[in-house]
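Asks: Kindly return the folded structure for what I paste below:
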Amino acid sequence: MARTASQDEIRKAYRKLARKHHPDLNPGDKAAEEQFKAVGAANDLLSDEEKRARFDRGEIDAEGQERGFGGGGYRNHAEGGQGHFYGGGQFSEDDLGDIFGGMFGQRGGFRRRPQGPMKGEDRQYALTVSFIDSVNGGTSRVTLPGGATLDVKIPPGINDGQVLRLRGKGDEGFQGGPAGDALITISVMPDAVYTRDGNDVRSTLPIDVKTAVLGGSITVPTPAGPVKMNVPPHSDTGSVLRLRGRGVKAHGGQEAGNLYVKLQVMIGKVDTAFETFLKSWNPEGGQDDRKGDGAS
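Replies: As a prediction, this is how the structure comes out:
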């Protein structure tokens, strides 16, 4: 005896296909948008018991309009016009997908299967990149199902969670249609030295007491490599120096960001002469006039 899909099966198929073709997950994809509408329209018809029965008997078409008998409804569609409904077996996910995906064309009319070239399915991937590559740009490799690899160009200034679209790197097209795209979600690894603030980069740099007091030239690590920087005299912990153009590289018409370096004064190794000086030093009025270790 022929068996039909239950309302629960129809509902589950609808939810899965609606998620798959939802416009929010396929921005700019007109084919997915049309499929989303088609799935919704098919669900409206199949979830109504009376309309579903009339459509199955061929009394109405996919738009709910009266038609002659013998059309076969979605049973006929599912079996390619032979008038049977999966001959006693349970529905598979592909079966239900065929019903929903093939019932309606772009204008809501009945069709058996899409004809002509169709774009292939998009593929979803995840890729973790280093902080340095997210700032400077670079190339990373994605391993595809089956072991093949795909080199991905990382543009400067990419953000955590951003999605790269590689056109034509998804599934092959149908009947000569274009291949789908590879959609790659980027995760940026935290860095032990740098943090990002828009197109600017920030870091903390330790300096010795002598350089903080007298000033001088120091070597500063930057995302693009070490550079020389002058520390002004009388610098203190928390002082921030700017290296122009040493942040995120220029990209997309935006200028390169800056690197902001916060100084952290470190005492380091202390010798006897420095200790003697500190004992006689009065921060408020210069050197202490007291003589001898026993002054009170």
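
Asks: Going by C-alpha atoms from here, please, whenever you check contacts or count neighbours.
Replies: Noted.

Asks: What ranges does the stretch 1-150 of the chain have for its helices?
Replies: In chain order, the stretch 1-150 of the chain shows helices spanning 7-21, 30-46, 49-56, 73-78, 93-103, 131-136, with DSSP state H, counting those that start in this stretch as the criterion.

Asks: and Glu63, which of these is closest to it?
Replies: Nearest to Glu63 among the helices of the stretch 1-150 of the chain is helix 30-46; the distance by C-alpha to C-alpha comes to 8.5 Å.

Asks: rewinding a little: make CSV out of the helices of the stretch 1-150 of the chain and add distance to Ile207.
Replies: Listed next are the helices of the stretch 1-150 of the chain as CSV, based on distance: least, C-alpha to C-alpha, whole Å:
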stretch, distance to Ile207
helix 7-21, 55
helix 30-46, 58
helix 49-56, 78
helix 73-78, 75
helix 93-103, 65
helix 131-136, 24
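
Asks: Including distance to Gly177 and mean neighbour count, could these go into TSV?
Replies: Listed next are the helices of the stretch 1-150 of the chain as TSV, based on distance: least, C-alpha to C-alpha, whole Å; neighbours: other C-alpha atoms under 10 Å:
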stretch	distance to Gly177	mean neighbour count
helix 7-21	18	16
helix 30-46	12	19
helix 49-56	32	18
helix 73-78	23	24
helix 93-103	18	20
helix 131-136	34	23
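
Asks: Nearest to Pro145 among these would be which one?
Replies: Set against Pro145 and scored by C-alpha to C-alpha, the helices of the stretch 1-150 of the chain come closest in helix 7-21, at 19.8 Å.

Asks: name the helices or strands packed onto that closest one?
Replies: Contact here means 3 or more C-alpha pairs under 8 Å, 6 or more residues apart in numbering; DSSP states H and E; on that basis helix 7-21 packs against helix 30-46, helix 93-103.

Asks: Between these, which one is closest to Lys119.
Replies: With respect to Lys119, and counting by C-alpha to C-alpha, the nearest of the helices and strands packed on helix 7-21 is helix 30-46 at 8.2 Å.

Asks: Would you do the same for the sequence below? I want to compare the two.
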Amino acid sequence: MSKRDYYEVLGVSKSAGEREIKKAYKKLAMKYHPDRTQGDKDMEEKFKEIQEAHEILTDDQKRAAYDQYGHAAFDQSRGGGHGGAADFGDIFGDVFGDIFGGGGGRGRQRARQGSDLRYNLELSLEEAVAGKEVEIRVPTLVECNSCDGSGAKKGTSAKTCSTCHGNGQVQMRQGFFAVQQTCPTCGGQGKVISDPCSPCRGQGRVEDTKTLSVKIPPGVDTGDRIRLTGEGEAGEKGAPTGDLYVQVHVKAHDIFERDGNNLYCEVPLSFVTAALGGEIEVPTLNGKVKLKVSPETQTGRMFRLRGKGVKSVRSNSTGDLMCKVVLETPVNLSNKQKELLSEFEKSMDGSTAKHRPKEQGFFDGVKKFFDDLT
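Replies: Below you'll find the predicted structure:
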């Protein structure tokens, strides 16, 4: 009797993907499984045919051979029959295992990897800009030295679970349903520790505080993270260790504000220097520098000092320092100084538009506003 086309058996097209093929197989396998068909030989043969089609079409190499040569690619090695059929219990486990958590040996759970940790590190602006090496203490779970992380007492080892025979799963049957469940004896590990390590109580890890040296690169800013691979929590019973993430927070500065790689600051300016021009000292992170102020400078003007900002942590570019001058009104004046200022004010009578154009423009605008209302 000639075999049917495998694609026809599963009811899929020749261009069907693996996911579509598996979906069709599960649907048919549940319909024709012998536990449902109660010994019907024809249905049993139908199930074997479905299983064989699934086996071939979900293997890339076998599928390629079948697409090129058809059934002839496998007849010789299979002896012309439906060879290769697995036990019905295994197949049923595969069908339901994908739905309920895995079947057979594939359902065995691995020991959990250690958790990642986060450490919040606070830095001053100077430290963040220059970079430094800091020492931190991190409370965490580390590998138990007594058992080397195995969880078993020194000189002993874990043994294969007698309940699931190392599979980590047990099969529960209810009528024609077979459902895979985590083995209650070993918790899905496939092995049990009969003589656990005392210091770690069989967990393979203990609480401790690690002291680590962390190199902070120049230019970091609030929100940046530094990853220390393998410095997180130890995994269970020899599983991989998690990572430690050092989260940077830069404290507010008394003088500077940072925006990316640029720094901003306000610099007080006397009205005499603002009017006549001159040089003033302004602070930078590397000391004071001279800033030339042009005559007739108005309050709020921004001066840029190129290259006096922060060097980027991700490139060789360096930001600028932006200095905003703020005109400072003199205080605690003597009588003589007040007289001089009064004389100065009188000297500009009738010349407001010439000497204070913004003031003149403002009052002209106010006058026009009220004139328009009347």
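
Asks: ok so, going back, how about the helices and strands packed on helix 7-21 of structure 1, which one is nearest Ser203 of structure 1?
Replies: If we rank the helices and strands packed on helix 7-21 of structure 1 by C-alpha to C-alpha, the stretch that ends up nearest is helix 30-46, at 44.7 Å.

Asks: and that closest one, which stretch of structure 2?
Replies: For helix 30-46 of structure 1, there is no aligned range in structure 2, judged by TM-score structural alignment.

Asks: My understanding was that Ile158 of structure 1 contacts Ser134; is that so?
Replies: Yes: in this structure, Ile158 of structure 1 sits in contact with Ser134. The criterion is C-alpha atoms under 8 Å, and the distance is 5.3 Å.

Asks: Ok, which of the helices of the stretch 1-150 of structure 1 comes nearest Ser235 of structure 1?
Replies: For these, distance to Ser235 of structure 1 was read as C-alpha to C-alpha. The smallest value, 28.6 Å, belongs to helix 131-136.

Asks: And the closest one against structure 2, how far off on average?
Replies: Taken over the aligned residues, the distance from helix 131-136 of structure 1 to structure 2 averages 3.0 Å (mean C-alpha distance after the TM-score superposition for structure 1).

Asks: okay, now the equivalent of Glu266 of structure 2 over in structure 1: neighbour count?
Replies: Structural alignment places Glu266 of structure 2 opposite Thr204 in structure 1 (criterion: TM-score structural alignment). Thr204 of structure 1 is flanked by 18 other residues according to other C-alpha atoms under 10 Å.

Asks: try Val265 of structure 1
Replies: Per other C-alpha under 10 Å, the neighbour tally for Val265 of structure 1 reads 20.

Asks: Also Gly131 of structure 2?
Replies: Applying other C-alpha under 10 Å, we find 17 other residues in the vicinity of Gly131 of structure 2.

Asks: Tell me the spacing between it and Thr273 of structure 2.
Replies: Taking C-alpha to C-alpha, to the nearest Å as the measure, Gly131 of structure 2 falls 37 Å from Thr273 of structure 2.

Asks: Can you classify Leu164 of structure 1 as helix, strand or coil?
Replies: Using DSSP: H, G, I helix; E, B strand; the rest coil, the three-state assignment for Leu164 of structure 1 comes out as strand.

Asks: Can you tell me, leaving aside adjacent residues, what's nearest to it?
Replies: Ile184 (5.0 Å; C-alpha to C-alpha, 6 or more residues apart in numbering).

Asks: can you check His77 of structure 1 too?
Replies: Leaving aside its sequence neighbours, His77 of structure 1 sits nearest to Arg112 (C-alpha to C-alpha, 6+ apart; 5.3 Å).

Asks: Can you get me a residue count around that neighbour?
Replies: Per other C-alpha under 10 Å, the neighbour tally for Arg112 of structure 1 reads 19.

Asks: What residues does the nearest residue to Ala42 of structure 1 once chain neighbours are set aside make contact with?
Replies: Here the nearest residue to Ala42 of structure 1 in space, its sequence neighbours aside, is Phe100; by C-alpha to C-alpha, 6+ apart that works out to 5.7 Å. Contacts were defined as C-alpha atoms under 8 Å, 6 or more residues apart in numbering; by that measure Phe100 of structure 1 touches Tyr14, Ala38, Val39, Ala42, Asn43.

Asks: now Glu207 of structure 2
Replies: The contact partners of Glu207 of structure 2, taken as C-alpha under 8 Å, 6+ apart, are Pro139, Thr140, Leu141, Val142.

Asks: Tell me the spacing between the third one and Arg19 of structure 2.
Replies: Using C-alpha to C-alpha, Leu141 of structure 2 is found at 40 Å from Arg19 of structure 2.

Asks: more neighbours, those two?
Replies: Leu141 (21 against 10).

Asks: could you check the distance from Gly215 of structure 1 over to His234 of structure 1?
Replies: Going from Gly215 of structure 1 to His234 of structure 1 by C-alpha to C-alpha gives 7 Å.

Asks: Please enumerate residues in contact with stretch 101-120 of structure 2?
Replies: For stretch 101-120 of structure 2, contacts defined as C-alpha under 8 Å, 6+ apart pick out 90, 93-94, 96-97, 138, 166-169, 180-182, 188-190, 232-249.

Asks: Select only the buried ones of those in ChimeraX?
Replies: Buried members of the contacts of stretch 101-120 of structure 2, identified by 16 or more other C-alpha atoms under 10 Å, are gathered into one ChimeraX selection as follows:
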select :93,94,96,97,138,166,167,168,169,180,181,182,188,189,190,232,233,234,235,236,237,238,239,240,241,242,243,244,245,246,247,248,249
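
Asks: Please consider this matter closed, and thank you.
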